[in-house]
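Q: I need the structure of the sequence given here:
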Amino acid sequence: MIDVHTFENKTAAYYTLGCKLNFAETSTLGKILEENGIRKVRPGEKADICVVNTCSVTELADKKCRQTIRKIARQHPGAFIVVTGCYAQLKPEEISHIPDVDLILGAEQKLDILQYLGDLQKKQKGNIVTTPTKDIKKFSPSCSRGDRTRYFLKVQDGCDYFCTYCTIPFARGRSRSGTIEQLTAQAREVALSGGKEIVITGVNIGDFGKQTGETFLDLIESLDQVEGIEHYRISSIEPNLLTDDIISFVARSKRFAPHFHIPLQSGSDTVLKLMHRHYDTDLFARKIETIREKIPDAFIGVDLITGVRGETEELFEESRRFVESLDISQLHVFTYSERPGTQALKINPVVPVPERHERCRRMLEISEKKLHDFYYKFQGTTRPVLFEQPRKGAPMHGFTDNYIRVEMPYRKEWINTCRPVKLGEFNESGDALLAIEI
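A: Got it, this is the predicted structure:
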């Protein structure tokens, strides 16, 4: 039984590392605590509770988590520190030895945080509450706004793929998802609260509905009927699960933006096999061609990993040539990092770390050119833009339906509204086009 008086006049600070899915879940954690009388801490105020939602996608991510926890302990002396997320699920014992950590919650317990806070008394060593990954069954719905205009709607969690380089199935468990009825209701709530854009997120969203007999296509068709939402964006979706029917639906839909984010990871079939990916470069190239045929204006972002074990110089060059040949808009490039417990550790040869970073740099050069060319192609055209709340002193900014960043002078009445604008020249930093009011 939770003693609500324990939480009277308490404040909480929230810290999120990693993916959009984590941000959605942190937002839900905040709502849970707020509904039980725990107010979000104000700037400069010391918090009674600090919640850290962690990432563990790379060794660097683990290091950032540890640094963040220590920094929080200094900023909020005496606070009850809760650590959750992927790092907490994978390495709870390691976290329990970090000074000032009081509670470590695994993936299954994350959104049941109230049950484990107790009397908020500091501990000598962090209390660990986790479920073995193989036993994680529950799907916990989450939807976040954060500090920006767009919302992130979690529709799926976990993964059944077990790629050789990846720890996500061990951190989040097997694939599971919400129901269409449940998720469509959440989208309606976003619309009623004034939300205009929703990003559909998860670990492997194309795998949606395995337990319920529903499909991802069924889901997006239902979401498309929710009045009040201007744009939906589909976050990362596996190429083998991005069906032609999904692409065709986006092409004709009322609200789904012409925007795709598709993980490639390598442009070499040999490396894709070493990774245990579920497609080859021929399939990937066909997906890009289908999108361009049906939605010529679409923004296409692609994930890539450089320097994985087994990626020889020749195979990297093969990957680089394939990536250059694709009619895509941008690359999101990650440098490979060894993760304990993954099958990739058995693969040779090992790419030296400096060479991994050099390959990353070369791929980023390709990305910069492709993004510039994509923006350039739309100069002088008119596109709808959803404008966001800018930082103090910063220019107004927003994104077109096909994800071109635009800037213009501040207009308060334009915040969280979708307006057609003409796309002009590049801004001074070259990362956005200047919007011209029409």
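Q: When you work out contacts or count neighbours from here on, use the C-alpha atoms and nothing else.
A: Fine.
Q: Strands of the stretch 101-250 of the chain, start to end?
A: 101-105, 127-129, 142-144, 151-154, 156-157, 176-177, 197-201, 231-234 (DSSP state E, counting those that start in this stretch).
Q: one more, for comparison:
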Amino acid sequence: MKIAFLTLGCKLNYAETSTYERGFSSNGLEIVPWEDKADVYLINTCSVTERAEKKCRNVIRKMHRTAPEAKIVVTGCYAELRREDLSRIEGVSLVFGAKEKSQVVGRTMAMLRGEEMGSEGSFKQLSMAAEYKEISKETLSAFSTEGRTRSFLKVQDGCNNFCAYCTVPYARGDSRNIPIAEVVSQAEQIAAGGVREIVLTGVNTGDFGRTTGEKFLDLLKRLNDVEGIERYRISSIEPNLITSEIIDWIASGTKFQPHFHIPLQTGSDTLLRRVGRKYSTDFFAERIEYIRSAMGPGRSGGCSAMDPFVFFGIDVIVGLPGETQELFEETYSFLKDRIRPSYIHVFPYSKRPGTVAAQWKDQVRDSIKTERVAILENLCSELHSEFIAKNRGRRSTVLWESDEKNGMMGGYTGNYIRMEKPYDESSVNRIEEIII
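A: Predicted coordinates:
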């Protein structure tokens, strides 16, 4: 039998999908591309915005029209939050919420053997509070590979922050983590497969250690010793969790790259307080400046002035309830005049049922959100071009990838600048010193 996979949403979903793929492969199913004809289609869903949920529904309906005899299995955040809605869509055979991730392979195989059919009545729908407790009991170990060069390794799941706009705690449960020894073992498996770079992923990655009593920095140090892995990145980390101790250790000469993805969400202190973020703009700016001074060109400790600048990718939500023009301009000014990140990931606020912010009366019109997204995307283009320009002529390294397009191959520098050169098969999965 053949099975195909489609993953929507974050890198954590990709890591979990890859784990399902290995599980189904070990049970004798053939993994085929999503576009091919398959007997089973597994969709790993996202629920971070209304648009993401709509895309999930459309994909399911389209797949059923295209392959009406195939079994459709749905998992992921949307499956957790809207299980009953998904179960009613024609063609859906099984729905797995967050607390059933370890059952995806086993129950699907049972269904294919004729031992279990349909999802109605399979699980009792619990209250939101009870569901949250059930989700928090499970932590699925997972890692994915992106071609032959890079792997996304899940080290943590869930979140305790309950920001006013966010459904993630309800979809993924309490903050919890995999023990350091298990993470290191998985990193060794990844290295044995020839992968050279690992990206650490989690819902709230820097909160690692909450359930095992271990420290995030201790995890980083153990991973740094894994032979065969030459580069690490941290996919996303909250500003209040990236401590000076962590920064100083990374800057001391480790495998961790000068590339940070840090969520800001808004550059207005008024809105940061209102939605429940755990830092101020002053604190955020101080973290950025500390990292730049510790890891940037010309730092103390023998760093060459020819070394590259640190890459900062910053998440920003526009149109949060209560975001007046004045408060939006505070965000714009904070980004442009104070921190000048390398890239801005801009998202329009999406009202999510069940969250505190969805009940607020001062919602921002969609047309205004669209205008503000465009303004920040233009700023992003300006800042990203500036970042690339100031890195030109500096020394770095590139991990070359296997994809070929128009006779060229690509790869990323340590500080996440995309580079290209004529395709050379001998360069695939090799790290090469270059001048940007």
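Q: so what number do they get for TM-score?
A: After superposition, the two chains reach a TM-score of 0.92 (TM-score structural alignment, normalised by the length of the second structure), with 414 aligned residues with a CA RMSD of 1.7 Å.
Q: Redo the strands of the stretch 101-250 of the first structure as CSV? Include mean neighbour count and distance to Thr16 of the first structure.
A: Shown next, in CSV, are the strands of the stretch 101-250 of the first structure (neighbours: other CA atoms under 10 Å; distance: least, CA to CA, whole Å):
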stretch, mean neighbour count, distance to Thr16 of the first structure
strand 101-105, 26, 14
strand 127-129, 18, 19
strand 142-144, 25, 12
strand 151-154, 27, 14
strand 156-157, 27, 17
strand 176-177, 27, 22
strand 197-201, 23, 16
strand 231-234, 23, 21
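Q: do you know which of these lies nearest Lys210 of the first structure?
A: For Lys210 of the first structure, the closest of these is strand 176-177, at 7.1 Å, according to CA to CA.
Q: where exactly do the strands run in the stretch 301-438 of the first structure?
A: Under DSSP E, counting those that start in this stretch, the stretch 301-438 of the first structure gives strands at 330-335, 382-388, 396-400, 405-408, 418-426, 433-437.
Q: CSV please, covering these and showing mean neighbour count.
A: Below are those laid out as CSV (neighbours: other CA atoms under 10 Å):
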stretch, mean neighbour count
strand 330-335, 20
strand 382-388, 21
strand 396-400, 22
strand 405-408, 22
strand 418-426, 19
strand 433-437, 20
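Q: Helix, strand or coil: sort out the aligned partner of Ser18 of the second structure in the first structure for me.
A: Aligning on TM-score structural alignment places Ser18 of the second structure opposite Ser27 in the first structure. On the three-state scheme (DSSP: H, G, I helix; E, B strand; the rest coil), Ser27 of the first structure is labelled helix.
Q: Roughly how far does Ser27 of the first structure sit from Phe299 of the first structure?
A: 28 Å (CA to CA, to the nearest Å).
Q: Looking at these two now, which is surrounded by more residues?
A: For Ser27 of the first structure versus Phe299, neighbours defined as other CA atoms under 10 Å are more numerous around Phe299 (24 against 18).
Q: Tell me the counterpart of that one in the second structure.
A: In the second structure, the residue equivalent to Phe299 of the first structure is Phe311, according to TM-score structural alignment.
Q: I'd say its match and Phe260 touch.
A: Yes. Counting by CA atoms under 8 Å, Phe311 of the second structure does reach Phe260; the two are 6.2 Å apart.
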